[in-house]
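Participant: dropping a prediction and its sequence here:
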Amino acid sequence: MTRARVTLTFLAASAAAAAALATVPAQAADAGALGACAELVGQAPGSADLRNDCGVPIEASVAVTGQADPACVPIAAYGTAVVRWEGDGTAEYAYDC
């Protein structure tokens, strides 16, 4: 290939990669399309603090060691919430419901 053809090929590939990385406006996307939005940001005995990293409302919960997971709680876009449970289990990770 000539240097000009290599340069044009590289530029075309770069443009295609940039287009693939374009973000969807948060208002136009739903939580399912965004993937995992819930984040475990803290915990205490019987409770965990969750954060919604997405621009849409979600419901989320945590996986608790040694017992059933607590009910899902609503979290506003970019908001936080607390999920609570009975017992000594520890929150392992957060997940979207």
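Facilitator: Looks like it arrived, so ask away. This is a predicted model, so every value here is computed, not measured.
Participant: can we go C-alpha only for contacts and neighbour counts from here?
Facilitator: Will do.
Participant: A helix includes residue 92, no?
Facilitator: No - counting by DSSP: H, G, I helix; E, B strand; the rest coil, residue 92 is located in no helix; its state is strand.
Participant: which stretches in this structure count as helices?
Facilitator: For the chain, the helices defined by DSSP state H cover 3-20, 31-34.
Participant: can you mark which positions in the last one are buried?
Facilitator: With burial defined by 16 or more other C-alpha atoms under 10 Å, the residues of helix 31-34 counted as buried are residue 31.
Participant: want to compare, so here's the second one:
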Amino acid sequence: MSQITVTGAPSRYVQGKECISEAGAHIAKLGNVAFCIGGKRGTACVHDSLVSSCGEAKVALTFELFLGECCLSEIARLQANATAAGANVIVGIGGGKSIDAAK
């Protein structure tokens, strides 16, 4: 018998020009303390707009640098830091491995 894996995740994907300016409203539907995982460049691109948008939506933010590899030790580190921050929603910034880690 093969093993079946089921993963649950919010069914919300938002894409489009300037959509980061609306991110706070979308994030607020999921939680009010967001733990943001991303690389240096991706985070730098959205940081100010995300802080502004989440501030308007009353969502607290913690930013955490993704260290580059989506492995068990990195996931454990991110999970521990998200728990310590009191996060109730995870936000992935960037693409590829950082998004995989956020998932």
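Facilitator: Received it, and whenever you're ready, just let me know what you need. These numbers were taken from a predicted model, which means no experiment stands behind them.
Participant: TM-score for these two?
Facilitator: Once superposed, chain against chain, the TM-score is 0.24 (TM-score structural alignment, normalised by the length of structure 1); 50 aligned residues with a C-alpha RMSD of 5.2 Å.
Participant: ranking the helices of structure 1 by burial, who's on top?
Facilitator: helix 31-34 (a mean of 13; mean count of other C-alpha atoms under 10 Å).
Participant: follow-up on the earlier one: now the helices of structure 1 in TSV, with distance to residue 41 of structure 1?
Facilitator: TSV is the format used below for the helices of structure 1 (distance: least, C-alpha to C-alpha, whole Å):
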stretch	distance to residue 41 of structure 1
helix 3-20	30
helix 31-34	19
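Participant: so which of these is nearest residue 84 of structure 1?
Facilitator: helix 31-34 (22.7 Å; C-alpha to C-alpha).
Participant: returning to what we had before: who wins for proximity to residue 73 of structure 1 among the helices of structure 1?
Facilitator: With C-alpha to C-alpha as the measure, helix 31-34 is the member of the helices of structure 1 nearest residue 73 of structure 1 (14.5 Å).
Participant: state the helix or strand in which residue 35 of structure 2 lies.
Facilitator: Using DSSP states H and E, residue 35 of structure 2 maps to strand 33-38.
Participant: what helices and strands are in contact with that strand?
Facilitator: Packing contacts for strand 33-38 of structure 2, counted by 3 or more C-alpha pairs under 8 Å, 6 or more residues apart in numbering; DSSP states H and E, involve strand 60-65, strand 89-93, helix 97-102.
Participant: so which of these is the most packed in?
Facilitator: Scoring these by mean neighbour count under mean count of other C-alpha under 10 Å gives strand 89-93 as the most buried, with a mean of 20.
Participant: and it with strand 33-38, angle?
Facilitator: Counting by axes from the mean of the first three to the mean of the last three C-alpha atoms, to 10 degrees, strand 89-93 of structure 2 lies at 20 degrees to strand 33-38.
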